[in-house]
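Peer 1: Below: sequence and its predicted model.
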Amino acid sequence: MARKINQKEKARNKSKKEVDARYDGFEEAFEQLKKDHPGLQLDYIRVETDIKITDIGFGVDVLKVKDWN
């Protein structure tokens, strides 16, 4: 179990170090959201998707929300 935690932590740290314009300001906006709504609770969901390759890229064909159990 400790090994999985370490791998998750490494992945989290790696993603924080990587520069991606899509996520500019995300952390600040998230912190502001938590400050503005102190009772906010987050729920994590597991999803499964089928991706459809198109001539201009790809799109989600089917998206299923899965139970954690």
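Peer 2: Arrived safely, thanks for sending.

Peer 1: Could you use CA atoms for every contact and neighbour count after this?
Peer 2: OK.

Peer 1: Sort out which residues of the helix or strand harbouring Glu9 are buried, please.
Peer 2: In this structure, Glu9 sits in helix 2-17 according to DSSP states H and E. Buried residues in helix 2-17, defined by neighbour count with 16 or more other CA atoms under 10 Å: none.

Peer 1: here's the one I want to compare it with:
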Amino acid sequence: MAVLEGGDGLAKVWKTVLARFVHNDRLVDALHQRAFCALRASPGLRVNGHRLRDRGPVRVRPGA
């Protein structure tokens, strides 16, 4: 809560944080590296990854 001084006294101002997007860059980098290495090492995983990529983005039904 922040307090601002106005001409007629003090007014209280409430600040609300609706969303905060914070992530650990090192963790994200490590997970990307692990996924990339797995794709390079495993032919079956590579084929599955290409199949999923070619299928297109996942669409979620409204109300599901």
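Peer 2: Cool, the structure landed. As the structure is a prediction and not an experimental result, all values here were calculated from the model.

Peer 1: TM-score for these two?
Peer 2: TM-score of the superposed chains, computed with TM-score structural alignment, normalised by the length of the second structure, equals 0.39; 37 aligned residues with a CA RMSD of 2.4 Å.

Peer 1: what packs against the helix holding Glu9 of the first structure?
Peer 2: Helices and strands touching helix 2-17 of the first structure, by 3 or more CA pairs under 8 Å, 6 or more residues apart in numbering; DSSP states H and E: there are none.

Peer 1: Following it in sequence, what is the next regular element?
Peer 2: Downstream of helix 2-17 of the first structure, the next assigned helix or strand under DSSP H and E is helix 26-36.

Peer 1: and Leu33 of the first structure, what does it touch?
Peer 2: Listed by CA atoms under 8 Å, 6 or more residues apart in numbering, Leu33 of the first structure has no contact partners.

Peer 1: what's the spacing between it and Glu27 of the first structure?
Peer 2: Distance, Leu33 of the first structure to Glu27 of the first structure, using CA to CA, to the nearest Å: 10 Å.

Peer 1: Check Lys17 of the first structure too.
Peer 2: 13 Å.

Peer 1: For my notes, confirm Lys52 of the first structure occurs in a strand.
Peer 2: Yes. Assessed by DSSP: H, G, I helix; E, B strand; the rest coil, Lys52 of the first structure belongs to a strand.
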